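Participant: Build me a structure from this.
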Amino acid sequence: MPYKTVLVHVDHSRHAEARMLSAAAVAADCNAHLVGAAMSGVSRYVYQDGASDLLQTVLATHMEELYRRANASLDDFDRIAAGAAVRSFERRLVDDEPGAALALQARYADLVVLSQSDPDDPVARMTPGLPEYVMLASARPVLVLPHSGHFPVIGSEVLVAWDASTAATRALANALPLLKRARRVTVAVFNPDEAHGQQPGADIALYLARHGVNADVMAQRTSIDVGEALLSLAADVDANLIVMGCYGHARLRELLLGGVTATILRSMTAPVLMSH
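Facilitator: Sure thing, here's the model as predicted:
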């Protein structure tokens, strides 16, 4: 299924413009509607708990500043979207904190574009673990952009991490609109076992071929962390997109991630499309 709606997080962090440019490029390439969502930063539960009078009186000046910043960021979004020749776009200002708002908005989108958590960015530092939370709470694919590096093109050289799991299957299916546009797709199978059959990766390569995607399969044994091996291979094949499953679950608001997922989200060197 092609992407029809792309959602991008809009804020005033130092990575916001690159994130919006990438989201606009993907939306334009897929002929999709682009939604830019900015948040006030105040949880919607505050309003439900009857504190709206407090927000409108004692904290009114503070709320006005939050809205001003959000609208200024949305003005930047409008400028970028208009310049990218996307099919259509809209801005949304949501009264909520980013994690909950994006997880909810994502349910009505085909792809969500976020940035890797950056501990050195004072704005991003206010929402640690945002990509992980949205992935685990929304059941939608999330395209995470590294906070370091420049990626004018995303998805021409794709590396798929395949382990025959449910999460990897969902990620690969969710990435098909991008895989069909890729110049080269490489499927990586690390430390294959009996689940992969006699020819590891052959079944998924055949599945992709039926979708018009020609993929090269690389089965490798590694003794190092699989996440590190995946990043090393991504550099070797010049990948500008990694596709993989996200492993983990949320307990209260503590995110418990699998080892490979945590490694990639911490050390990514290329954009990553993940699905849970």
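
Participant: From now on I want contacts and neighbour counts done on CA atoms only, so please keep to that.
Facilitator: Will do.

Participant: Please list all residues in contact with Ala23.
Facilitator: Val6, Leu7, Val8, Leu34, Val113 (Cα atoms under 8 Å, 6 or more residues apart in numbering).

Participant: Please, which helix or strand holds Leu273?
Facilitator: Assigned by DSSP states H and E, Leu273 falls within strand 272-275.

Participant: Repeat that for Asp216.
Facilitator: Counting by DSSP H and E, Asp216 is part of strand 215-220.

Participant: again, but for Thr169
Facilitator: helix 166-174.

Participant: so which strand or helix has Arg92?
Facilitator: strand 88-94.

Participant: mind listing what's buried in the longest helix along the chain?
Facilitator: Longest helix in the chain, counting residues (DSSP state H): helix 60-83. For helix 60-83, a neighbour-count test (16 or more other Cα atoms under 10 Å) marks 63, 66-67, 69-74, 76-78, 80-81 as buried.

Participant: Second input sequence below; structure requested for side-by-side comparison:
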Amino acid sequence: MKIVVIGGTGLIGTKVVAKLRNRGHQVVAASPNTGINTITGEGLAEALTGTDVVVDLANSPSWEDKAVMEFFQTSGHNLLGAEINAGVKLHVAVSIVGVPLMQDSGYMRAKKAQEDLILRSGVPYTLIRSTQFFEFLAGIVNQATEGDTVHVSNVQFQPIAAEDVAGFVTEAALAAPINGITEIAGPERLTMPEMVTRFLKATNDQRKVVPNEHGVYYGAQISNESLVPAGQARLGAINFEAWMASQLQHA
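Facilitator: Sure, this is the predicted structure:
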């Protein structure tokens, strides 16, 4: 089977490409660096010729409200149009748990626009909403730091390892389309301050965690349940300790 992975050179994409190739499939790792650009359309029609499945892991280089909306709308229009022309049988995309609940955020509005394009396209699809990745913990900590304190909202948090995300995406790419949304998350649900405290301790970071009740995440107003699955989710197998051990091993 021929599978094109948009964003195939990124964090999740490289893992998905490797997993699919290990199962014997013909996989194209698509990105502007490999001559396939969903924004300009360069190389897109050629890449999708004879393609059965497209996995869309593209991400905007900018989080600025206007730029990120333009990215996901343009990329979505170009990619789905090319898929229709090529007769692609399945579109798999990764979005974010809680997207409809975080529409204060320009990034989340853009992800919702991307989801809506997929739902209206007529291309058979599987949409995976994921919780945040363990790999983003350092970024979450840094953007919430003032001096030697980390100010994070006291909300529920259930991060997942990129390796588990890649496994779920690979599985979806090889299955029939569900024409719906599925949610994935890590195996443990804590509060964000609890998880951040664990991360700082594991990395010998002396910064102190200060929980707050404001419910703000990357500038967006959120509720206690915004960052965790709403209902039944598929859970990854890698917990924080196992993930941390793997990071130290490859450091």
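
Participant: Superposed, how do the two chains score by TM?
Facilitator: With the length set by TM-score structural alignment, normalised by the length of the second structure, the two chains reach a TM-score of 0.33; 118 aligned residues with a Cα RMSD of 4.9 Å.

Participant: Could you name the helices and strands sitting against the longest helix of the first structure?
Facilitator: helix 16-30, strand 33-39, helix 52-56, strand 88-94 (3 or more Cα pairs under 8 Å, 6 or more residues apart in numbering; DSSP states H and E).

Participant: Reformat these as JSON lines; add distance to Ala205 of the first structure.
Facilitator: Shown next, in JSON lines, are those (distance: least, Cα to Cα, whole Å):
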{"stretch": "helix 16-30", "distance to Ala205 of the first structure": "23"}
{"stretch": "strand 33-39", "distance to Ala205 of the first structure": "30"}
{"stretch": "helix 52-56", "distance to Ala205 of the first structure": "55"}
{"stretch": "strand 88-94", "distance to Ala205 of the first structure": "34"}
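
Participant: Most tightly packed of the ones you listed?
Facilitator: strand 33-39 (a mean of 25; mean count of other Cα atoms under 10 Å).

Participant: any idea which helix or strand comes after it?
Facilitator: Past strand 33-39 of the first structure, the next helix or strand by DSSP H and E is helix 44-48.

Participant: in that following helix, what counts as buried?
Facilitator: Buried, per 16+ other Cα under 10 Å, within helix 44-48 of the first structure: Arg44.

Participant: What segments of the stretch 101-250 of the second structure are strands?
Facilitator: 125-130, 145-146, 149-153, 156-157, 180-185, 190-191, 208-212, 216-217, 220-221, 234-235 (DSSP state E, counting those that start in this stretch).

Participant: Can you tell me which helices and strands the fifth one packs against?
Facilitator: Contacting strand 180-185 of the second structure under the criterion 3+ Cα pairs under 8 Å, 6+ apart are the following elements: strand 125-130, strand 234-235.

Participant: got these as a markdown table, with distance to Thr170 of the second structure and mean neighbour count columns?
Facilitator: Shown next, in a markdown table, are these (distance: least, Cα to Cα, whole Å; neighbours: other Cα atoms under 10 Å):
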| stretch | distance to Thr170 of the second structure | mean neighbour count |
| --- | --- | --- |
| strand 125-130 | 11 | 24 |
| strand 234-235 | 14 | 16 |
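
Participant: Among those, which comes closest to Ala220 of the second structure?
Facilitator: strand 125-130 (17.9 Å; Cα to Cα).

Participant: Looking at the second structure, which helix is longest?
Facilitator: helix 65-86.

Participant: Report the buried residues of that helix.
Facilitator: 68-69, 71-80, 82-83, 86.

Participant: And what about Ser94 of the second structure, helix, strand or coil?
Facilitator: That one is not Ser; residue 94 of the second structure is Val. strand (DSSP: H, G, I helix; E, B strand; the rest coil).

Participant: Quick check: it vs Tyr125 of the second structure, distance?
Facilitator: In this view, Val94 of the second structure and Tyr125 of the second structure are 11 Å apart by Cα to Cα, to the nearest Å.

Participant: And Ile96 of the second structure, by the same measure?
Facilitator: The value you get for Ile96 of the second structure to Tyr125 of the second structure, if Cα to Cα is used, is 16 Å.

Participant: Also Ala166 of the second structure?
Facilitator: 17 Å.

Participant: One more: Met108 of the second structure?
Facilitator: Counting by Cα to Cα, the gap from Met108 of the second structure to Tyr125 of the second structure is 20 Å.

Participant: and the buried residues of helix 60-83 of the first structure as a markdown table, adding distance to Val260 of the first structure?
Facilitator: Formatted as a markdown table, the buried residues of helix 60-83 of the first structure follow (distance: Cα to Cα, whole Å):
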| residue | distance to Val260 of the first structure |
| --- | --- |
| Met63 | 40 |
| Leu66 | 36 |
| Tyr67 | 38 |
| Arg69 | 36 |
| Ala70 | 34 |
| Asn71 | 37 |
| Ala72 | 37 |
| Ser73 | 33 |
| Leu74 | 34 |
| Asp76 | 35 |
| Phe77 | 33 |
| Asp78 | 36 |
| Ile80 | 34 |
| Ala81 | 34 |
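
Participant: quick one: what helix or strand has Val28 of the second structure in it?
Facilitator: Going by DSSP H and E, Val28 of the second structure is in strand 26-30.

Participant: mind listing the helices for the second structure?
Facilitator: Assigned by DSSP H, the helices in the second structure fall at 11-22, 44-48, 65-86, 106-121, 137-143, 162-173, 192-202, 240-249.

Participant: what inclination does the last one have with respect to helix 162-173?
Facilitator: What separates the directions of helix 240-249 of the second structure and helix 162-173 is an angle of 110 degrees, with axes from the mean of the first three to the mean of the last three Cα atoms, to 10 degrees.

Participant: How about the fourth one?
Facilitator: With the same axes, to 10 degrees as the criterion, the two stretches helix 106-121 of the second structure and helix 162-173 enclose an angle of 20 degrees.

Participant: Which secondary structure elements does helix 106-121 of the second structure sit against?
Facilitator: helix 65-86, strand 90-96, strand 125-130.

Participant: how about 10 Å then?
Facilitator: helix 65-86, strand 90-96, strand 125-130, strand 180-185, strand 220-221 (3 or more Cα pairs under 10 Å, 6 or more residues apart in numbering; DSSP states H and E).

Participant: cool, and the last one?
Facilitator: Using 3+ Cα pairs under 10 Å, 6+ apart as the contact criterion, the neighbours of helix 240-249 of the second structure among helices and strands are helix 192-202.

Participant: what does the shortest one give?
Facilitator: Packed against helix 44-48 of the second structure by the contact rule (3+ Cα pairs under 10 Å, 6+ apart) you find strand 2-6, strand 26-30, helix 65-86.
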